[in-house]
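Colleague: Next comes the sequence, and after it the predicted model I'd like to discuss.
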Amino acid sequence: MRVGRLVVAAVALVVVPATARAEPTVFEGNNIPMVEWMENLAFDGLGGMWVSRISEARIVRYDVSGRETASVTVPGIGYASPSGIVRAPDGRLYVAVPWTPVHEAEIIRFDPRDANPVAEVFATGLGLLMANGLGVDDAGNLYVTDQAQSGITRIRADGTVDTAWTQASKGLFGPNGIEVHGDAIYIGVTLDMANPIYRVPIDRPQDFELYARLGYAPPFRALDDLTVAPDGALYIGAVTSPMSGNVFRIDPITRDATTVFSGGPVTSVRFAVEFGTATGDLFATTMSGDIVRIPV
């Protein structure tokens, strides 16, 4: 196995303020915590927000009023829970599905422009276990993280794995949250008590570098999915318990972190695109079953 070369940037240990800066509202809620777990979300650019509901094996569409308007079931035999979801340049939505004893890890996709969208298997046989975060670049290449293994799996737009690129990223263990931005990929690591975030150059994945470190936060803080704002700031969700969590903003210049939300355990964050009056606002999914709107 090729081991990547970690480039350590001059990143200081971040002290995170404990107070929130924004007044959030519950966009969709009244669900049963843990049972109606919301794992990830993406906007289709057509006025819809699609959310992967991990405990129901389906991806649900909401309009700007919070009303459920469509639903797509994960295909296949047996229980399969959808995780990361992303809109690709072809307009379709791609979803990562983790391995289970009766379901191989795979990537599925569907077209939100269809009147009754149906998911199909796009890529399988990937050797993934905890397929979770999912990112996409401008060329349509997908990037899948796996919390249980090292590296990032790059899948070309035709569904084949870019083996050389994937192998070059193997020095990075246990990545989870992911966002492709410009010429780099940003990665959050869940199973690391120092709570690091890495920057991975797309053309040199072996040369990943430490971008920021949120530091130790007893008794527990698990970083989850992340996104990049138009101003270059990075926003990342975190779980501190089955009932609590935060959203942090990482300044693109100082790399310092501030807390912009404290509430339920946050699993993903995304900025609304073509979503009526909520366009530009930050939305977060939670393990407690709420979708939260955060006007940052």
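Modeller: Okay, I see it.
Colleague: Going by C-alpha atoms from here, please, whenever you check contacts or count neighbours.
Modeller: Fine.
Colleague: In contact with the residue most central in space within the chain: list those residues for me.
Modeller: Most central in the chain under C-alpha atoms, centre = their mean is Asp225, positioned 3.6 Å from the mean C-alpha point. By C-alpha atoms under 8 Å, 6 or more residues apart in numbering, Asp225 lies in contact with Asn40, Gly133, Asn176, Gly177, Ile178, Gly188, Ile236, Gly237, Ala238, Thr267, Ser268, Val269.
Colleague: Give me the neighbour count for the first one.
Modeller: Each residue near Asn40 was counted by other C-alpha atoms under 10 Å, and the total is 31.
Colleague: so who does it touch?
Modeller: Val51, Ser52, Arg53, Ser83, Gly84, Ile85, Asp225, Thr267, Ser268, Val269, Thr285.
Colleague: Just give me the closest of these to Tyr211.
Modeller: Asp225 (15.3 Å; C-alpha to C-alpha).
Colleague: Setting the sequence-adjacent residues aside, check what's closest to that closest one.
Modeller: Nearest residue to Asp225 in three dimensions, chain neighbours excluded: Gly177, at 3.6 Å (C-alpha to C-alpha, 6 or more residues apart in numbering).
Colleague: hold the first one in mind and look at this next one:
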Amino acid sequence: MGSIVAALAVGVPGAATAAGPPPAAAALERCAAPAQVKVFREGGVPLLDWRENLEFDGRGTLWVAHIAKHRVEGYAPDGTLRTSFPVNGPGGLRRGPDGMMYVNFGVNPLSSWASGGGVMRFDPAAAHPRPEKVVEGVSGVNGLAIDAEGNFYLSRELATGIVKIRPDGTKDAEWTRKANVFGANGLEIVGDQLYASVITDASSPVVRIPLKNPEQHTRVTELSPNPLKLKLLDDLTFFNGKLVVASFRDGELIEVDPATGKSCVLVSGLRMPSSVRVARGFGDSDPRRDLFVVEASGRIVKVTAG
């Protein structure tokens, strides 16, 4: 997440999406299936121990972007900190199609206009990972997604257009111009669609952007029935056919059906959740049931769906 202060101040729709109206907002009910929350790692002082993003490498390590301490951490399934290394302002974390790990740098939770941002790559199998820059010169970066061809997609919370970077490091300016979503935060690719949560819009929308036709982006749903109570949507993931979106402000994980927009609250009572990912190749965690969440409180929690 980038500028929380700015998001609270703006709180109004931006240049959001093309094509037809989204489903009408309604008060969200609890999902029918219960979910259990277990603390994987306790946090410290809220905000000062801010863990911003996470991703599994599929080889038994959970990688976490600790934005407050400017480092990336690698955890074992028993909660042991295996390794860590410095990254200035780490944000979105994703596993690439090449098996390498990628992390945004230059992310600032108090300013979405931080300069000098981009993407770093590191080898998750290395005993002492050494990150190297693969994308530079993108200001205000936050979320990250990588498609099967190795293209990077970077969200910017106070700018219009999701930035697309080709595998060779060049910018696809035309794609970005067509994906003119303002205030995107979390990004997730499902098949040939890119889904984005929008943080600076009072209706708290989730947007679908076709990778091949970004100008045809549409809203899947709007999650704030009251425009004065925007949810500050952060990262999202795809889980058992549904999207699961973190609401930073309300401490919720919200389940969204990408086909219908129907939504419900999967988990509440979290402490400023900023990212959620499906557990893959991580000890006895089951990707059909288990999600992990990081929070600005510093906690890492495990959510097991019923």
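Modeller: That came through, no problem. It should be emphasised that the depicted structure is a prediction, and the values quoted were computed from it without experimental measurement.
Colleague: quick one: which helix or strand includes the residue nearest to Asp225 of the first structure?
Modeller: Taking DSSP states H and E as the definition, Gly177 of the first structure sits inside strand 175-181.
Colleague: Where in the second structure does that strand fall?
Modeller: The aligned range for strand 175-181 of the first structure in the second structure is 184-190, by TM-score structural alignment.
Colleague: Mind reading off the mean deviation between that stretch and the first structure?
Modeller: Comparison of stretch 184-190 of the second structure with the first structure after fitting gives an average deviation of 0.6 Å (mean C-alpha distance after the TM-score superposition for the first structure).
Colleague: Check the offset of that stretch from the chain's centre.
Modeller: Averaging C-alpha positions (C-alpha atoms, centre = their mean, to the nearest Å) puts stretch 184-190 of the second structure 6 Å from its chain's average.
Colleague: Sitting in helices, which of the contacts of Asn40 of the first structure do you find?
Modeller: Among the contacts of Asn40 of the first structure, no member falls in helices (DSSP state H).
Colleague: Tell me how many other residues crowd Gly66 of the first structure.
Modeller: Neighbour number of Gly66 of the first structure under other C-alpha under 10 Å is 15.
Colleague: how about it, what's its partner in the second structure?
Modeller: Per TM-score structural alignment, Gly66 of the first structure is aligned with Gly79.
Colleague: and that match, what element?
Modeller: Counting by DSSP H and E, Gly79 of the second structure is part of no helix or strand.
Colleague: For Lys302 of the second structure, see how far away it is.
Modeller: 11 Å (C-alpha to C-alpha, to the nearest Å).
Colleague: what do the two both touch?
Modeller: In contact with both Gly79 of the second structure and Lys302: Phe40, using C-alpha under 8 Å, 6+ apart.
Colleague: At which residues are the helices of the first structure located?
Modeller: Using DSSP H, helices in the first structure cover 163-168.
Colleague: which one is Asn141 of the first structure nearest to, not counting chain neighbours?
Modeller: Using C-alpha to C-alpha, 6+ apart, the closest residue to Asn141 of the first structure is Arg156 (4.6 Å).
Colleague: Distance of the one you found relative to Asn176 of the first structure?
Modeller: Per C-alpha to C-alpha, Arg156 of the first structure is found 20 Å from Asn176 of the first structure.
Colleague: again with Ile185 of the first structure
Modeller: 12 Å.
Colleague: and what of Gly47 of the first structure?
Modeller: 27 Å.
Colleague: what do you get for Ile54 of the first structure?
Modeller: Distance of Ile54 of the first structure to Asn176 of the first structure, given as C-alpha to C-alpha: 16 Å.
Colleague: Comparing the two, which shows the higher neighbour count?
Modeller: Using other C-alpha under 10 Å, the more surrounded residue of Ile54 of the first structure and Asn176 is Asn176, with 26 against 22.
Colleague: re the thing from before, return the set of buried residues in the match of strand 175-181 of the first structure.
Modeller: Ala184, Asn185, Gly186, Leu187, Glu188, Ile189, Val190 (16 or more other C-alpha atoms under 10 Å).
Colleague: go on, stretch 237-257 of the second structure?
Modeller: In stretch 237-257 of the second structure, counting by 16+ other C-alpha under 10 Å, buried: 237-239, 242-257.
Colleague: got the end-to-end distance for that stretch?
Modeller: Rule used - C-alpha to C-alpha; the end-to-end distance of stretch 237-257 of the second structure is 12 Å.
Colleague: What segments of the stretch 51-200 of the second structure are strands?
Modeller: For the stretch 51-200 of the second structure, the strands defined by DSSP state E, counting those that start in this stretch occupy 51-56, 62-66, 71-75, 81-86, 93-95, 101-105, 118-122, 132-135, 141-146, 152-156, 163-165, 184-190, 193-198.
Colleague: Report the mean deviation for the last one after fitting onto the first structure.
Modeller: Relative to the matching residues in the first structure, strand 193-198 of the second structure has an average distance of 0.4 Å after the fit, by mean C-alpha distance after the TM-score superposition for the first structure.
Colleague: For that strand, name the packing helices and strands.
Modeller: Contacts defined by 3 or more C-alpha pairs under 8 Å, 6 or more residues apart in numbering; DSSP states H and E place strand 193-198 of the second structure against strand 184-190, strand 205-210, strand 233-239.
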